[in-house]
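Asker: got a predicted structure plus its sequence, pasted below:
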Amino acid sequence: MNWVNEFLLNLKENLPNILVGLGILLFSLALARMVKKIVRNRINPKSKNPLIARFISQLVSVIIVLVGLTLFFKSVGLGFIATTIFTGAGIMTFVIGFAFKDIGENFLSGILMAFKSPFQIGDLVETQGIVGYVTELNLRETVIKSLDGKDVFIPNSKILNEPLFNYTIDGFLRYDFIIGVDYQENILEVTEMIEKAVSAVSGVLAGERKPIVYAHEFQTNTINIRVVYWVDTLSSKTKSSHFLIRSKAMDAVAKLLREKGIGMPANIMEIKNYDDQAIQVSNNQA
């Protein structure tokens, strides 16, 4: 029982230091949480990239907690523990870094993206065959909402190492569709009429990015006309609004051609009879 008495005696003698150490530790934890929130709220309005605020606030928070732990160990007479921890940090970093290589790579990629990201939240992007809107950025992964509503979690290292297309970084996106008209039509007149009809559609840009309409190719039954137009992705942020603009543009062209009596031939099937017997065609009406 001597060791019990010795322990209680040491505990009694060091109780004030232990209480002070616990107070320092609790204070550092509360301070870290408060400073983390303050730093994030201060940086977020000034930065377009939320990763910067998240990274800096987490870094400051970790530093405060480490300082609090060091003071706690020293106040209770266990300063050697803090020294041992920091001395072995290099070896542990190597071991942990090797064991969790992918996690470390994603984390470092997240830090790089915090200061220079190829996109912002809400941007329409495409990477690794996935098309969707960026909904969340963190230090490990990027979350993309695909056009069919799926949440896709992509590691940041993949974002940096693979080609990425940002369709909204400059605020403009181009669309096109093709419509076929009869060979007998005046193509120049038809393209001019189509251009005016598409330009009148709400959401289609004018000016330098006005619609372009031209004869695209000769097909078996039609001359295909290509219609190219631009939309403003800053005012039309959702993909559904882009689909609606496209639908309105195609409807406007179809109505125009019908009103002007311009032929839009369908595919023609030609049947040849290699037999001498005549083919009888009957039209049975009920």
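Answerer: On my side now, so go ahead.

Asker: use CA for all of it now, contacts and neighbours both
Answerer: Fine.

Asker: quick one: the strands in the stretch 151-286 of the chain?
Answerer: Secondary structure of the stretch 151-286 of the chain by DSSP state E, counting those that start in this stretch: the strands cover 151-155, 164-166, 172-181, 212-218, 223-232.

Asker: in this protein, which helix is the longest?
Answerer: Secondary structure of the chain per DSSP state H: the longest helix is helix 2-43.

Asker: which is the next helix or strand following that helix?
Answerer: Next helix or strand after helix 2-43 toward the C-terminus (DSSP states H and E): helix 50-75.

Asker: and the helix or strand just after that next one, what does it pack against?
Answerer: Next helix or strand after helix 50-75 toward the C-terminus (DSSP H and E): helix 79-87. For helix 79-87, the packing partners by 3 or more Cα pairs under 8 Å, 6 or more residues apart in numbering; DSSP states H and E come out as helix 50-75.

Asker: how about the helix it packs on: buried residues?
Answerer: 50-58, 61-62, 64-66, 68-75 (16 or more other Cα atoms under 10 Å).

Asker: any chance of the strands of the stretch 151-286 of the chain in a markdown table, plus mean neighbour count?
Answerer: Converted to a markdown table, the strands of the stretch 151-286 of the chain look like this (neighbours: other Cα atoms under 10 Å):
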| stretch | mean neighbour count |
| --- | --- |
| strand 151-155 | 17 |
| strand 164-166 | 17 |
| strand 172-181 | 16 |
| strand 212-218 | 16 |
| strand 223-232 | 20 |
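
Asker: and the gap between Asp182 and Val190?
Answerer: Noted for Asp182: a distance of 11 Å to Val190, by Cα to Cα, to the nearest Å.

Asker: next one: Phe86
Answerer: Here the criterion is Cα to Cα. By it, Phe86 lies 77 Å from Val190.

Asker: neighbour count winner among these two?
Answerer: Val190 (19 against 13; other Cα atoms under 10 Å).

Asker: before we move on, back to that, Leu205: which of the strands of the stretch 151-286 of the chain is closest?
Answerer: strand 223-232 (5.6 Å; Cα to Cα).

Asker: show me what that closest one is packed against.
Answerer: Counting by 3+ Cα pairs under 8 Å, 6+ apart, strand 223-232 packs on strand 172-181, strand 212-218.

Asker: run through who's touching it.
Answerer: 171-183, 191, 195, 203-205, 209-218, 242 (Cα atoms under 8 Å, 6 or more residues apart in numbering).

Asker: comparison target below:
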Amino acid sequence: MDQVMTWVSENQELILSYTIKFVVALLILIIGKMVANSVAKLLGKGMQKKGVDNAVISFLSAIVKSVIFIAAVLMALSQVGVQTTSFIAILGAAGLAIGLSLQGSLSNMASGVLIILFRPFRSGEYVEAGGVSGSVDEVNIFQTVLKTPDNKVVFVPNAQITSQPITNYSREATRRVDLLIGVSYDADLHKTKEVLESVLAADKRLLKEPAWNVQVHALNSSSVDFIVRPWVKSEDYWSVYWDLMREIKLALDQNGIGIPYPQMDVHFFKQASQD
């Protein structure tokens, strides 16, 4: 006991120095944890106001909290005299190894965050994304869930979606219906245009503005092609498309305007024999 007391009395300055360093390191950890929680909470509130998905909020908040706390731990270790250079090197190597092994998953995760932040589509919208067409059912961190018109559920990796063009068919309130109608070369073009416009005029779902457009589009090998382009509300697109196709066929038949099929004229020439 006397030896301990003697050692303490002889090393009072050293003990006081390490005690202060330990207390400072402990304060750094406590303050670092408080700062990490506060920053993560503020970040979460800011993203909630912008309507960011809760999964992304919790994910990003956890990352920010972890980064700040790890920095506080390194500062605390440095304060008590521990060389943190080796720790940083080990963390860097571990991060690189994890990143390489989870490259695909991390890519999908980053793409999921971008999708939710920039909102190229929302739940319920009909899109073509990642080579798949369907209604958006759910957007997760790693994948987006689409439902096809025939009620199939397709899980599309987020990285596949962000690496290709995205077509959103539901974002705008109106859409243009593009029809290509071919009639025979014997048809009266003025009468054909009148018949097509009468079909459009009879459908009350078509919008007055923008006005529809009916024009001769091309002279094909076996038909004269008309473009028929009315505007409709997005939710009426397919019903109008199918109804117009049926009504146009019936109207053309009633007016004796033929719809040709591909055909080929073969001409025979008789060559006089030479005697």
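Answerer: Thanks, I have it. Quantities reported herein were computed from a predicted structural model and do not represent experimental measurements.

Asker: for the two chains, what TM-score is obtained?
Answerer: After superposition, the two chains reach a TM-score (TM-score structural alignment, normalised by the length of structure 2) of 0.61; 212 aligned residues with a Cα RMSD of 3.9 Å.

Asker: just to revisit the earlier point, mind checking the helices and strands packed on strand 223-232 of structure 1 for the one nearest to Asn166 of structure 1?
Answerer: With Cα to Cα as the measure, strand 172-181 is the member of those nearest Asn166 of structure 1 (9.9 Å).

Asker: corresponding residues in structure 2 for the closest one?
Answerer: Strand 172-181 of structure 1 lines up with residues 174-183 of structure 2 when matched by TM-score structural alignment.

Asker: what about that stretch, start to end distance?
Answerer: With Cα to Cα as the measure, stretch 174-183 of structure 2 spans 29 Å from end to end.

Asker: how far away from the center of its chain is that stretch?
Answerer: 28 Å (Cα atoms, centre = their mean, to the nearest Å).

Asker: same question, stretch 98-107 of structure 1
Answerer: With Cα atoms, centre = their mean, you get 22 Å for stretch 98-107 of structure 1.

Asker: quick one: map Ala249 of structure 1 onto structure 2.
Answerer: In structure 2, Ala249 of structure 1 lands on Leu244 (TM-score structural alignment).

Asker: just checking, that match touches Val199?
Answerer: Yes - counting by Cα atoms under 8 Å, Leu244 of structure 2 touches Val199, with 7.4 Å between them.

Asker: sorry, back to before: now the strands of the stretch 151-286 of structure 1 as TSV including distance to Ile103 of structure 1?
Answerer: What follows is the strands of the stretch 151-286 of structure 1, written out as TSV (distance: least, Cα to Cα, whole Å):
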stretch	distance to Ile103 of structure 1
strand 151-155	9
strand 164-166	21
strand 172-181	35
strand 212-218	48
strand 223-232	38
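
Asker: do you know which of the ones you listed lies nearest Leu256 of structure 1?
Answerer: Of all the strands of the stretch 151-286 of structure 1, strand 172-181 comes closest under Cα to Cα, at 12.2 Å.

Asker: which elements pack onto that closest one?
Answerer: strand 223-232.

Asker: average distance between the strand it packs on and structure 2?
Answerer: Following the fit onto structure 2, the mean deviation recorded for strand 223-232 of structure 1 is 2.2 Å by mean Cα distance after the TM-score superposition for structure 1.

Asker: report the distance from stretch 101-113 of structure 2 to the chain centre.
Answerer: Taking Cα atoms, centre = their mean, the mean C-alpha location of stretch 101-113 of structure 2 is offset from the chain mean by 14 Å.

Asker: what stretch of structure 1 does that stretch fall on?
Answerer: Under TM-score structural alignment, the match for stretch 101-113 of structure 2 is residues 99-111.

Asker: next, the buried residues of that stretch.
Answerer: Neighbour-count burial for stretch 99-111 of structure 1 [16+ other Cα under 10 Å]: Ile103, Gly104, Glu105, Asn106, Phe107, Leu108, Ser109, Gly110, Ile111.

Asker: show residues contacting it.
Answerer: For stretch 99-111 of structure 1, the external contacting residues (Cα under 8 Å, 6+ apart) are Leu51, Ile52, Phe55, Gly97, Asn138, Leu139, Arg140, Glu141, Pro155, Asn156, Ser157, Leu160.

Asker: 7 Å instead, please
Answerer: The contact list for stretch 99-111 of structure 1, computed with Cα atoms under 7 Å, 6 or more residues apart in numbering, reads Phe55, Gly97, Asn138, Leu139, Arg140, Pro155, Asn156, Ser157.

Asker: so can I have a markdown table of those residues showing distance to Pro118 of structure 1?
Answerer: A markdown table is the format used below for these (distance: Cα to Cα, whole Å):
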| residue | distance to Pro118 of structure 1 |
| --- | --- |
| Phe55 | 17 |
| Gly97 | 26 |
| Asn138 | 14 |
| Leu139 | 15 |
| Arg140 | 16 |
| Pro155 | 14 |
| Asn156 | 11 |
| Ser157 | 13 |
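
Asker: which ones are touching the residue nearest to Arg226 of structure 1 when sequence neighbours are not counted?
Answerer: In this structure, Arg226 of structure 1 finds its nearest non-sequential neighbour in Ile178, 4.5 Å apart by Cα to Cα, 6 or more residues apart in numbering. Ile178 of structure 1 makes contact with Asn224, Ile225, Arg226, Val227 under the criterion Cα under 7 Å, 6+ apart.

Asker: one more time with 10 Å
Answerer: Contacts for Ile178 of structure 1 (Cα atoms under 10 Å, 6 or more residues apart in numbering) come out as Val213, Tyr214, Ala215, His216, Glu217, Asn224, Ile225, Arg226, Val227, Val228, Met250.

Asker: before we move on, what about Ala197 of structure 1?
Answerer: Thr191, Pro211, Ala249, Met250, Asp251, Ala252, Val253, Ala254, Lys255, Leu256.

Asker: got any residues that touch both of Asp182 and Val190 of structure 1?
Answerer: Residues touching both Asp182 of structure 1 and Val190 (Cα under 10 Å, 6+ apart) are Ile262.

Asker: now Asp137 of structure 2: which helix or strand?
Answerer: Per DSSP H and E: Asp137 of structure 2 is located in strand 132-139.
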